[in-house]
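Novice: Structure for the following, please:
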Amino acid sequence: MSTTGERAGGTVYEQVQASAEFADLRRRLRRFVFPMSAIFLVWYLGYVLLASYAPVFMGTKVAGNVTVGLVIGLLQFVSTFVITTMYVRFADRTLDPAAERIRTAVEGR
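Specialist: All right, here's what the predicted structure looks like:
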């Protein structure tokens, strides 16, 4: 074995990257991140389009000087925090245990 960390079949990192466990971890991450990103981008684009092409609707007063546009804009922040919370819970339950198993296996070699 060389001192650079290379072993038969590539470096430890290349072996881990080629492993089924790592592929499963990446698949799980992508199954959460890509759809959630798409949903958020559509939601944000909808807000921008409404602001651009429906100013009368966005300027509709809900209560006092609070408008529909302001409410939707504030909901953008709320949705960001909700998505972040969902990701942290998902990572704690799904990603972190799998990553820990991979790390332990690599360190035990």
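Novice: alpha carbons only for contacts and neighbour counts from here, please
Specialist: Noted.
Novice: can you map out the strands along this structure?
Specialist: Shown for the chain, the strands assigned by DSSP state E span residues 6-7, 10-11, 61-63, 66-67.
Novice: so what secondary structure elements neighbour the second one?
Specialist: It stands for strand 10-11. For strand 10-11, there is no helix or strand it packs on, judged by 3 or more Cα pairs under 8 Å, 6 or more residues apart in numbering; DSSP states H and E.
Novice: compare with the first, here's sequence two:
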Amino acid sequence: MYERIEGEAGFQELRRRFRSWAFPMTAAFFAWYLLYVVLSGWARDLMGVKLFGNINVALVLGLLQFVSTFWIAWAYSRYAERRLDPLAAEIRREAGHEKETA
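Specialist: Have a look, this model is predicted:
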């Protein structure tokens, strides 16, 4: 039964929707993280620039790593609620109905 469900158009659409959001967002986050690491290693003067008080560019960018992580989690939950969950519920409903009739 699972092989049949996996081959259906609804399931393939679910996978496409998930991948169309998850892969680009993952690549963007890794690029953002790599930028921070590269700047920390090779642009020490830039990262050491004080913005105000003892707060420098490196600290702000480091804290923005956490902010971006939480933003991505929040954005994914909204995306999944609107675009993935309804389709997944439909697939589950159809699979459950088929199970009852078998």
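Novice: quick one on the thing from earlier: closest to Thr80 of structure 1 out of the strands of structure 1?
Specialist: strand 66-67 (20.4 Å; Cα to Cα).
Novice: Where in structure 2 does that closest one align, residue-wise?
Specialist: Mapping strand 66-67 of structure 1 onto structure 2 (TM-score structural alignment) gives residues 55-56.
Novice: check the fit of that stretch onto structure 1 and give the mean distance.
Specialist: Comparison of stretch 55-56 of structure 2 with structure 1 after fitting gives an average deviation of 0.5 Å (mean Cα distance after the TM-score superposition for structure 1).
Novice: what residues does that stretch touch?
Specialist: Stretch 55-56 of structure 2 has contacts (Cα atoms under 8 Å, 6 or more residues apart in numbering) with 47-50.
Novice: out of the residues you listed, who's nearest Arg78 of structure 2?
Specialist: Nearest member of the contacts of stretch 55-56 of structure 2 to Arg78 of structure 2, counting by Cα to Cα, is Met47, at 33.6 Å.
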